[in-house]
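Enquirer: sequence first, then the predicted structure, then my questions.
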Amino acid sequence: MSVRHGLLALLAATPHYGAELRAEFERRTGGTWPINIGQVYSTLGRLQRDGLVEPVGDGTDDYRKEYAITAAGREALAHWWDDPSLTNPDPRDELTIKLALAVDADDVDVRDVVQRHRAAGIERLRDLTAQKRSGTSGLGAELVLERRIFDTEALVRWLDHVEDRLTTKDGQ
């Protein structure tokens, strides 16, 4: 997801100042993707340059301007809503590379590496589940948290699979 489209989505309802956009973005995503105010204003500048937003009102400087979405911005946002954005896990993530290299390294206990990462994944699941039980600030934030839970569950399942593969390899 891009900050660009996130800001357009927020502006689709009503014009906002940059600080309002930042606060609302973080509230709706449960704070999982904090953005700094400089990133908000630089993104707004690019959106304005591209004709997707425009300043409204009498703000005299960038920090006192309200921004509104334009017709072109609504069109870009509609395209973003319609575009299926299925993501593939990055095969170059650190854990994948670590295990790919560890299986052929003579001086590494791969099972130990797997178990440490699996334990960390289970601990992360406990933390995320506790966060979910404590409540969130809206459905959007809940969905973000649940996605993190599902991703972590998938990681633990993959590590179980790796361990099974190691057992099969050793049994050959």
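Expert: Perfect, I can see it now.
Enquirer: please count neighbours and contacts with C-alpha atoms only from this point.
Expert: Will do.
Enquirer: and stretch 159-172, what's buried?
Expert: Residues 159, 162-163 are the ones in stretch 159-172 that count as buried (16 or more other Cα atoms under 10 Å).
Enquirer: can I get these in a markdown table with distance to G38 and secondary structure?
Expert: Output for those, formatted as a markdown table (distance: Cα to Cα, whole Å; DSSP: H, G, I helix; E, B strand; the rest coil):
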| residue | distance to G38 | secondary structure |
| --- | --- | --- |
| L159 | 39 | helix |
| V162 | 42 | helix |
| E163 | 45 | helix |
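Enquirer: make TSV out of these and add distance to E66.
Expert: Formatted as TSV, the buried residues of stretch 159-172 follow (distance: Cα to Cα, whole Å):
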residue	distance to E66
L159	48
V162	52
E163	54
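Enquirer: nearest to T14 among the residues you listed?
Expert: L159 (45.2 Å; Cα to Cα).
Enquirer: how far away is that closest one from E146?
Expert: Look at L159 and E146: by Cα to Cα, to the nearest Å, they are 20 Å apart.
Enquirer: equivalent analysis for R118, please.
Expert: R118 is 19 Å from E146, by Cα to Cα.
Enquirer: quick one, which of the two is more surrounded?
Expert: R118 (20 against 15; other Cα atoms under 10 Å).
Enquirer: okay, one more to line up with it:
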Amino acid sequence: MSIRHSLLALLQDRPRYGYQLRTEFEDRTGSSWPLNIGQVYTTLDRLERDGLVRNDGGDGDGHVIYSITPAGQAEVSDWFAAPVSRANPPRNELAIKLSLGLTIPGTDVGAIIQAQRAVSVRALQDYTKSRRDTAGLQRPADTARLLVLDSLIFQTEAEVRWLDLCEARMMQLSNLQR
């Protein structure tokens, strides 16, 4: 996830200080990816260094206000225009755990699959309930949250299906070893 581009996008609306950016990001993404406030300020420092935002000074309450520069606007426009690359998929801790578990003697991969399935099904239920509750409000501002929830639901459904496949492969492997 690009914190850099997310902060630039939020600054297109209006100048903000770090905590406002953090709150706005979490509100717009349904709090699915909480941001560490230190990460926000570190990113703002880098964006300022790179000439993409400017420090507009304090607001009188001890907050430093940042605004986007023309170079920052161009950067965020390019980000929105470019598709997300699939060339370097993010690391999937579960896939790594199962792959390594298969090669480490004494690891109960079936138990790992069952434990993860239980967590994933519970998450799927929570996402679905949250989606239903959010959709019931029918406020235009909730559309962004619904998009995020739909993405989480689809990803979790895919994970559960993949876990079913993993379990089937484990059964095939055990039948071959007999």
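Expert: Thanks, I have it. A quick note: this is a predicted structure, and the numbers were derived from the prediction, not measured.
Enquirer: TM-score of the superposed pair?
Expert: Scored against TM-score structural alignment, normalised by the length of structure 1, the superposed chains reach a TM-score of 0.83; 169 aligned residues with a Cα RMSD of 2.4 Å.
Enquirer: how about the residue most central in space within structure 2, secondary structure?
Expert: Nearest to the geometric centre of structure 2 sits W33, at 4.9 Å (Cα atoms, centre = their mean). Here W33 of structure 2 takes the coil state, with states given by DSSP: H, G, I helix; E, B strand; the rest coil.
Enquirer: which ones are touching Y41 of structure 1?
Expert: 18, 62-63 (Cα atoms under 8 Å, 6 or more residues apart in numbering).
Enquirer: over in structure 2, see which of those survive.
Expert: Retained in structure 2 (both residues aligned by TM-score structural alignment, their matches' Cα atoms under 8 Å) from these: G18.
Enquirer: of the contacts of Y41 of structure 1, select the buried ones using a PyMOL command.
Expert: Buried residues among the contacts of Y41 of structure 1 (16+ other Cα under 10 Å), as a PyMOL selection:
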select buried, resi 18
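Enquirer: looking at the contacts of Y41 of structure 1, which is nearest D109 of structure 1?
Expert: Among the contacts of Y41 of structure 1, G18 lies closest to D109 of structure 1 (Cα to Cα), at 50.4 Å.
Enquirer: against L10 of structure 1, how distant is the closest one?
Expert: From G18 of structure 1 to L10 of structure 1 the distance is 11 Å (Cα to Cα).
Enquirer: where in structure 2 does the helix or strand harbouring A154 of structure 1 fall?
Expert: Assigned by DSSP states H and E, A154 of structure 1 falls within helix 139-171. Mapped onto structure 2 using TM-score structural alignment, helix 139-171 of structure 1 spans residues 143-175.
Enquirer: how close does the matching stretch sit to structure 1?
Expert: Comparing stretch 143-175 of structure 2 with its match in structure 1 after superposition yields a mean distance of 1.4 Å (mean Cα distance after the TM-score superposition for structure 1).
Enquirer: before we move on, back to that, and the buried residues of stretch 159-172 of structure 1, which is closest to D112 of structure 1?
Expert: D112 of structure 1 has its nearest neighbour among the buried residues of stretch 159-172 of structure 1 in E163, at 9.9 Å by Cα to Cα.
Enquirer: go ahead and confirm the closest one touches V113.
Expert: No - with contact defined as Cα atoms under 8 Å, E163 of structure 1 does not count as touching V113 (10.1 Å).
Enquirer: how many neighbours does L146 of structure 2 have?
Expert: When neighbours are counted by other Cα under 10 Å, L146 of structure 2 comes out with 20.
Enquirer: please consider this matter closed, and thank you.
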